[in-house]
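Asker: Sequence and predicted structure below; questions after.
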Amino acid sequence: MWVPRRAFLLAAAAAASAPALAQVDVGASSSLRRLVPAETLEASATQQYSQLLAQARAKNALAPAGHPQLQRLHAIARRLIPFAAQWNERARQWHWEVNLIGSKQVNAFCMPGGKIAFYTGILEQLQLTDDEAAMVMGHEMAHALREHARERIAKSKATGLGLSLGAQLLGLGDLGNLAANLGTQLLTLKFSRSDESDADLVGLELAARAGYKPEAAVSLWRKMGKATGSAQGGLAFLSTHPSGPDRIRELESNVPKVQGLYAAARRGG
């Protein structure tokens, strides 16, 4: 009776992992992610993030606290983060960080545990408005909140190690050790189309609740689409977040769902 009961509890937890008041429909997070301990992966991400910042600092590429663009990003984050825990209770304990790195790369990310970085290239080359920058940040936060990295690692490694969810309930074993050494892979991890769709929609809702125009999600990805065909280099963001008409159509169909959240935020409640 123990195994079915435990399986039931895991299923119930997965079903509860999507907010009841969510306006977008992304379903529950995969229970397979539980094969990788969140604490271990977040600690690994923190270590890799610190190393990245140290490298940027050594190159004089890390924006100082008073940098106008960094202050702008901090202001956006302060509005988005209060809504993060609706998507993942762990976010209440995360030590959120937002940094800006001087680089022509069109890129941004949020690692597990709330470690956010933007490259100046994405702000400058795409000339992002505050609303569009909020959509980028919301999208990246959503990857962390939905624990896509944790799920990807579990799916890619569990099969090779011959592990199953039932077996791992008895001890994290190899996957637990593996997660501790994956920090260097987190920046190059590629998500599935389903993950990207999740992040688009959750990011859209986060930004709308924070008072950013939902339509900016559409204009952002139109800019991304134009950048794909440009001669500008360093489009790292687009290598892992391909733009396309299907992506834009899905966002357009979901914008009306969050307009009420945006209107309420603009009214102050």
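Answerer: Cool, the structure landed.

Asker: make it CA atoms for all contacts and neighbour counts henceforth
Answerer: Will do.

Asker: mind listing the helices for the protein?
Answerer: 2-15, 38-58, 68-80, 120-125, 130-145, 148-161, 165-168, 173-179, 193-209, 216-228, 236-240, 245-267 (DSSP state H).

Asker: got the contact list for residue 46?
Answerer: 111-113, 115 (Cα atoms under 8 Å, 6 or more residues apart in numbering).

Asker: so which of those residues is the most crowded?
Answerer: Among the contacts of residue 46, the one with the most neighbours (other Cα atoms under 10 Å) is residue 112, at 29 neighbours.

Asker: What's the separation between that residue and residue 141?
Answerer: Residue 112 sits 9 Å away from residue 141, taking Cα to Cα, to the nearest Å as the criterion.

Asker: shared neighbours of the two, which are they?
Answerer: What both residue 112 and residue 141 touch, as defined by Cα under 8 Å, 6+ apart, is an empty set.

Asker: quick one: contacts of stretch 123-138?
Answerer: Against stretch 123-138 from outside (Cα under 8 Å, 6+ apart): 72-73, 76-77, 80, 104, 106, 108-110, 122, 199, 202-204, 206-207, 212-213, 216-217, 219-220, 223-224, 227.

Asker: Taking those residues, please make a ChimeraX selection of just the buried ones.
Answerer: Typed into ChimeraX, the line below selects the buried ones among the contacts of stretch 123-138, using 16 or more other Cα atoms under 10 Å:
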select :73,76,77,80,104,106,108,109,110,122,199,202,203,204,206,207,212,213,216,217,219,220,223,224,227
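
Asker: next up, a second structure to put side by side with the first:
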Amino acid sequence: MKKFLLVFFVAMLAGCMQNTTNVGKSQVDRSQLMLVSSDEINEVSAKAYNEVIAQAKASNTLNKDPKLTKRVRDISNKLIAKAPYFREDSVKWNWEVNVITSDTINAWCMAGGKIAVYTAIVEKLKLNDDEIAFILAHEIAHALREHVREQQSQELVKNGLISVASMFGVDNTILGVANVAANVGISLPFSRSHESESDEIGLELSYMAGYNPDAAASLWRKMQEHSGDGGFEFLSTHPSHESRIENLEKLAAKLKTGK
């Protein structure tokens, strides 16, 4: 038990070892643990993105609908133009925006500005431009805030600590329990904080680009209607629909009133 507590305590401490990364003028202010370089993450992301695009081309699912592709790219370009407000070096990113025909309700932005939107998220949820803008801005915010880089750095610390404990003879069963405890105590809440952070930055980004901030809450009402109950928030990497909608409504009100 003492060994388990030692491993878990050190893992918890590791979650507090943070350095600051630049996000320009964003009001979100917290330090971040960054052990992996931006260049490494951007290189890996570009390679992964190229593979996804190549697969989509091969399956004839890439940008099949010119009208939808133009719509998504026009919205994205307005958001990208405002991204340097939050992160000045994003103006140098090699941004790419593509639409993939898929039944998966999803959209994402990899490090360095590599964006993909799946047709289902627009078509099944019947999104208007303001709602598309928010989901894109939210995903762009993950890249601006370097959340992937931060998560990879955390995993390096966590896995390294467990490996060291194993070398010192800590039982594998105890290590397994410690790993689960670290996931619940560190990784999952941290992922939820990433989502909340991206909501805040993304909402402001879409608002700056001229889109209605109320669309963020309406988007998540559609997500809630489609997916039903999202489960217990404590064991999820995303906030519950209810808490997310409530927070987005408060953030939208602040933006509109300027307070």
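Answerer: It's in. All values reported here derive from a predicted model rather than from experimental measurement.

Asker: Please identify the deepest-packed of the helices of the first structure.
Answerer: helix 130-145 (a mean of 26; mean count of other Cα atoms under 10 Å).

Asker: Report the angle between that one and helix 38-58.
Answerer: Interaxial angle, helix 130-145 of the first structure versus helix 38-58 (axes from the mean of the first three to the mean of the last three Cα atoms, to 10 degrees): 140 degrees.

Asker: what's the mean gap between helix 130-145 of the first structure and the aligned bit of the second structure?
Answerer: After superposition onto the second structure, helix 130-145 of the first structure sits on average 0.3 Å from its aligned residues (mean Cα distance after the TM-score superposition for the first structure).

Asker: now that helix against helix 193-209, angle please.
Answerer: Using the same axes, to 10 degrees: helix 130-145 of the first structure against helix 193-209 is 130 degrees.

Asker: out of the contacts of residue 46 of the first structure, who's nearest residue 244 of the first structure?
Answerer: Of all the contacts of residue 46 of the first structure, residue 244 of the first structure sits closest to residue 111, with 24.5 Å by Cα to Cα.

Asker: Next one: the closest one from residue 197 of the first structure, what distance?
Answerer: 18 Å.

Asker: Skipping its backbone neighbours, what lies nearest residue 107 of the first structure in space?
Answerer: Leaving out its chain neighbours, the residue that sits closest to residue 107 of the first structure by Cα to Cα, 6 or more residues apart in numbering is residue 237, at 4.4 Å.

Asker: What of residue 75 of the second structure?
Answerer: Closest to residue 75 of the second structure by Cα to Cα, 6+ apart is residue 133, at 6.1 Å.

Asker: where's the one you found relative to residue 97 of the second structure, distance?
Answerer: In terms of Cα to Cα, residue 133 of the second structure sits 13 Å off from residue 97 of the second structure.

Asker: And for residue 61 of the second structure?
Answerer: Distance from residue 61 of the second structure to residue 97 of the second structure, by Cα to Cα: 14 Å.

Asker: Now do the same contact list for the nearest residue to residue 201 of the second structure once chain neighbours are set aside.
Answerer: Spatial nearest neighbour of residue 201 of the second structure, chain neighbours left out: residue 141 (5.9 Å); criterion: Cα to Cα, 6+ apart. By Cα under 8 Å, 6+ apart, residue 141 of the second structure lies in contact with 198-199, 201-202.

Asker: and if we set it to 10 Å?
Answerer: Contacts for residue 141 of the second structure (Cα atoms under 10 Å, 6 or more residues apart in numbering) come out as 23, 83, 86-87, 109, 113, 135, 147, 194-195, 197-205.

Asker: cool, residue 197 of the second structure as well?
Answerer: 28-29, 138, 141-142, 145, 147, 191, 203.

Asker: possible to save these as TSV with distance to residue 161 of the second structure?
Answerer: Shown next, in TSV, are the contacts of residue 197 of the second structure (distance: Cα to Cα, whole Å):
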residue	distance to residue 161 of the second structure
28	29
29	28
138	32
141	30
142	27
145	26
147	21
191	20
203	37
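
Asker: Just flag the most distant two among these.
Answerer: Using Cα to Cα, the contacts of residue 197 of the second structure reach their maximum pairwise distance at 191 and 203, which is 18.1 Å.
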